[in-house]
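[1] Fold the following, please.
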Amino acid sequence: MEDGRQSAFLALDNAKTQLYHFKAIVIAGMGFFTDAYDLFCITAVTKLIGRLYYYDPSKHAAGASPTQGALPTNVNNAITGVALCGTLAGQLFFGWLGDKLGRKKVYGITLITMVGCALASGLSFGSTAHSVIASLCFFRFWLGFGIGGDYPLSAVIMSEYANQKTRGGFIAAVFAMQGMGIMVAGAVAMIVSKLFWVAFPAPAFRDDHVLSVQPQGDFVWRIVLMFGAVPAALTYYWRMKMPETARYTALVLGNHKKAAADMAKVLDQDISIDTTTSWVSVTPVNSSYGLFSKEFMRRHGLHLLGTTTTWFLLDIAFYSLQLTQKDVYPVSGIVRKASAMNAIEEVYRISKAMFIVALFATVPGYWFTVFLIDKLGRFIIQLGGFLLMSICMAILGFQYENFRGEKCTDPKATKEYCEGNPTWFMVLYGLTLFFANFGPNSTTFIVPAELFPARFRSTCHGISAAAGKAGAIIGAFVVQSYTQKGEKIKRAIVALSVVNLIGFFFTFLVPETKGRSLEEISGKDRELGGGGRGIEIAATKNEKILETEMA
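    Prediction:
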């Protein structure tokens, strides 16, 4: 095949943007909305869980104001990180399964898993603190397992549905729903905690101290976690109505007639086919190389190395920033210290800060990518994002004492210097998240869905995403341990700046995919079965029919 325009996928690559594209964005995007909500809502309620289950008033002197309970470091890390472990496993398993069974067949399984485990997380049971936490961690692991399946499937489905000109924007729009999920997680936690705070005010103690925990707080974290089941359940029906992608049906299953029928559904137009000609009857010739074979590594080894390393490095920084907000905001002065608030008020103030940062920094970053990625390209956005993240975090780290006002013991320090500057801290923190999302957090999701052959596409995306979650696990279990100790936050931020800079250099392993068809990017002549014979339009008559009907 000399020209990709002679492919049966000419219609998909050159189709005008239409209603079905937006429907696919919403259906796939709601999965990512749920993913982000479920992964990050735990940040808003982790401190509440500690004050509920690890508060022991018997340890305090009679008449003294109770102090707040705190989760042990290992328990805190487990609660926030166990879902990421499940996500990593789910990305590998469902990514592989998506290439074996098809995108559609697996798509519903992930959603059912997410709905059931989100509800079960909120219903975590036990007669002791340890049993409740163990139950919560168990269900959040399997919640993460379902979330993991959504990554490769949603990305690949959207890339195989999208047209060539706006494919990057469509995939980015699906991923942008992650930002909406993060924002709504903060909003839901803020609303629920505010309602309970007003309905069940804490009794006052002497010296204006307040009771550490209201028993009603147990409902707050459960409601917040269970809400994640709602958006996933609402989209299940529409996921089941989506047809299998035409590229999978033709290139992997070899059923060209069904592929054409599925394309007709997607494009909302009839496609005429002469079933006596060769392109609908010839079975694709299987490629001679398999996943991780020498030939695969020769053609795609550097690509896979590039997508896995950049996603791994990005997620160390991105998830560290997201999961440690509950620790970073209080010590930086953005949120009041726990000793000045009751447990439910603390949830409200942390989630309010999360919401504001998401609204003004996180969400805009995603949508800048949506609108500019097919103009600027994936490479420039990823390269610039890593560099600017590194610069922002370097300033944030090296100026940390000034922002926080840690040098108050210095007799020469001015009042302003002593108080710190939480506003600038918030600005730089927000800019880091903005350039993460208008940068590598979006592009590392998009590019693996475009680079690899159809029969490996879901698997390779799953491997790349799993490498990212390995980085996120480092953020949850290693970096988070530092941020719970105020004096080590500076060290953690500076280290993350270096991680971003390393990601900048590894980006040079990833090629630009803007403006090219999926078959061209992955080596269409080989993917389509030796010179394109698998689905090539062999007859001149068929070429004219297809070019007319699919235009």
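[2] rest of the way, CA atoms for contacts and neighbours
    Fine.
[3] Which element, helix or strand, includes residue 91?
    Using DSSP states H and E, residue 91 sits in helix 73-101.
[4] which secondary structure elements does that helix contact?
    helix 19-53, helix 103-122, helix 129-161, helix 454-474, helix 480-483 (3 or more CA pairs under 8 Å, 6 or more residues apart in numbering; DSSP states H and E).
[5] winner for burial among those helices?
    helix 454-474 (a mean of 27; mean count of other CA atoms under 10 Å).
[6] and it with helix 103-122, angle?
    20 degrees (axes from the mean of the first three to the mean of the last three CA atoms, to 10 degrees).
[7] what's the angle from helix 454-474 to helix 73-101?
    Using the same axes, to 10 degrees: helix 454-474 against helix 73-101 is 180 degrees.
[8] what angle do helix 454-474 and helix 129-161 make?
    Going by the same axes, to 10 degrees, helix 454-474 makes 150 degrees with helix 129-161.
[9] And helix 454-474, what does it pack against?
    So helix 454-474, by 3+ CA pairs under 8 Å, 6+ apart, packs with helix 73-101, helix 129-161, helix 246-248, helix 294-323, helix 448-451.
[10] one more time with 6 Å, if that's ok
    Here helix 454-474 touches helix 73-101, helix 129-161, helix 294-323, going by 3 or more CA pairs under 6 Å, 6 or more residues apart in numbering; DSSP states H and E.
[11] quick one: contacts of it?
    Helix 454-474 has contacts (CA atoms under 6 Å, 6 or more residues apart in numbering) with 88, 91-92, 95-96, 98-99, 152, 252, 307-308, 311-312, 315-316, 319, 448-449.
[12] Buried only: go through those residues for me.
    Burial by neighbour count, 16 or more other CA atoms under 10 Å: within these this picks out 88, 91-92, 95-96, 98-99, 152, 252, 307-308, 311-312, 315-316, 319, 448-449.
[13] Alongside the first, I'd like the structure of this one:
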Amino acid sequence: MLLERLEKLPVGSFHYKLLAVTGLGWLFDAMDTGLISFVLPILAKEWGLAPEQMGWIGSVGFIGMALGAVISGTIADRIGRKLVFSLTVILYSLATGACALSWNYESLLLFRFLVGFGLGGELPVAATLMTEYAPTKLRGRFIVLLESFWGLGWLAAACIAYLLIPQYGWQIAFFIGALPAVYVFMIRVHMPESVRYLISKNRIGEAQEIVLMLEKKLHVASEPFDKELSDVE
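    The predicted model follows:
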């Protein structure tokens, strides 16, 4: 009954707000991936980096992403999608800002790995949240819209590289990349926890409250749930 009522919710402002919140996460991720591509040639010249060093700076983030995706998915099943999403965005933001303060090649490698770990952890969790709340018949459309934010992130990276880096140096790109830490407050306000996660943890009352809140917000005729905790189908 609980999941059935969730699935029957019409598409409304909540779904588009959730799309915007999760989509911004994808946008910031793509922006960071793009920024390092624009920054690397400048760093190579300024620090006298060898080709293999440039390759490691570019690839160590992807190693972090692979590990982050695997580990964060497991953790999200234990402590919740919303919390892991927030924590990975904070990690990504702080590590990106730290890149601007890098004092040598080794420190930049470490920070880029942490950035990648945060990025890899955030992407699948965001997609999971969008999937779990989007109505079944429109789920594919919402996932496509979510993925379109990746292209916007690359566009933002190109604008930063063209307009700001020549004026303020490569560090400004990473300082801007730290801004998503502020975005976590938006996550806390506008993103509910996954109903399916709450059910899996037997937190049925919290799941019911979310469904009732969504029904009210989407102007759906609502009625109280039975007190039987087993009524979650």
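[14] about what we covered before: let me have the helices and strands packed on helix 454-474 of structure 1 in a markdown table, adding distance to residue 16 of structure 1 as columns.
    A markdown table is the format used below for those (distance: least, CA to CA, whole Å):
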| stretch | distance to residue 16 of structure 1 |
| --- | --- |
| helix 73-101 | 27 |
| helix 129-161 | 12 |
| helix 294-323 | 29 |
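[15] Just tell me which of the ones you listed ends up closest to residue 7 of structure 1.
    helix 129-161 (14.1 Å; CA to CA).
[16] C-terminal to the closest one, what's the next element?
    Assigned by DSSP H and E, the successor of helix 129-161 of structure 1 is helix 167-199.
[17] Now do that following helix and helix 129-161, the angle between them.
    150 degrees.
[18] Tell me the buried residues in helix 167-199 of structure 1?
    167-194, 196-197.
[19] And for stretch 168-183 of structure 2?
    Result for stretch 168-183 of structure 2 [16+ other CA under 10 Å]: buried residues 170-181, 183.
[20] likewise stretch 198-218 of structure 2?
    In stretch 198-218 of structure 2, counting by 16+ other CA under 10 Å, buried: 198, 199, 204, 207, 208, 210, 211, 212, 214, 215, 218.
[21] Skip the chain neighbours and tell me the closest residue to the first one.
    Leaving aside its chain neighbours, residue 198 of structure 2 sits nearest to residue 207 (5.8 Å; criterion: CA to CA, 6 or more residues apart in numbering).
[22] helix/strand/coil for the corresponding residue of structure 1 for the one you found?
    Matched by TM-score structural alignment, residue 207 of structure 2 corresponds to residue 259 in structure 1. On the three-state scheme (DSSP: H, G, I helix; E, B strand; the rest coil), residue 259 of structure 1 is labelled helix.
[23] Excluding chain neighbours, what is closest to the corresponding residue of structure 1 for residue 12 of structure 2?
    Counting by TM-score structural alignment, residue 12 of structure 2 lines up with residue 18 in structure 1. Leaving aside its sequence neighbours, residue 18 of structure 1 sits nearest to residue 267 (CA to CA, 6+ apart; 7.9 Å).
[24] Please verify my assumption that the match of residue 207 of structure 2 contacts residue 245.
    No. At 7.6 Å, residue 259 of structure 1 does not count as touching residue 245 under the criterion of CA atoms under 6 Å.
[25] Would you mind finding the match for residue 116 of structure 1 in structure 2?
    In structure 2, residue 116 of structure 1 lands on residue 94 (TM-score structural alignment).
[26] What residues in structure 2 pair up with the strand or helix carrying residue 386 of structure 1?
    Using DSSP H and E, the element containing residue 386 of structure 1 is helix 378-398. Alignment of helix 378-398 of structure 1 against structure 2: no match, by TM-score structural alignment.
[27] Same check on stretch 351-360 of structure 1?
    By TM-score structural alignment, stretch 351-360 of structure 1 lines up with nothing in structure 2.
[28] residues making contact with that stretch?
    Contacts of stretch 351-360 of structure 1 (CA under 6 Å, 6+ apart): 44, 183, 186, 187, 189, 190, 430.
[29] Turn those into JSON lines, including distance to residue 76 of structure 1.
    Shown next, in JSON lines, are those (distance: CA to CA, whole Å):
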{"residue": "44", "distance to residue 76 of structure 1": "12"}
{"residue": "183", "distance to residue 76 of structure 1": "22"}
{"residue": "186", "distance to residue 76 of structure 1": "19"}
{"residue": "187", "distance to residue 76 of structure 1": "22"}
{"residue": "189", "distance to residue 76 of structure 1": "18"}
{"residue": "190", "distance to residue 76 of structure 1": "21"}
{"residue": "430", "distance to residue 76 of structure 1": "24"}
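[30] Good, we can wrap up now.
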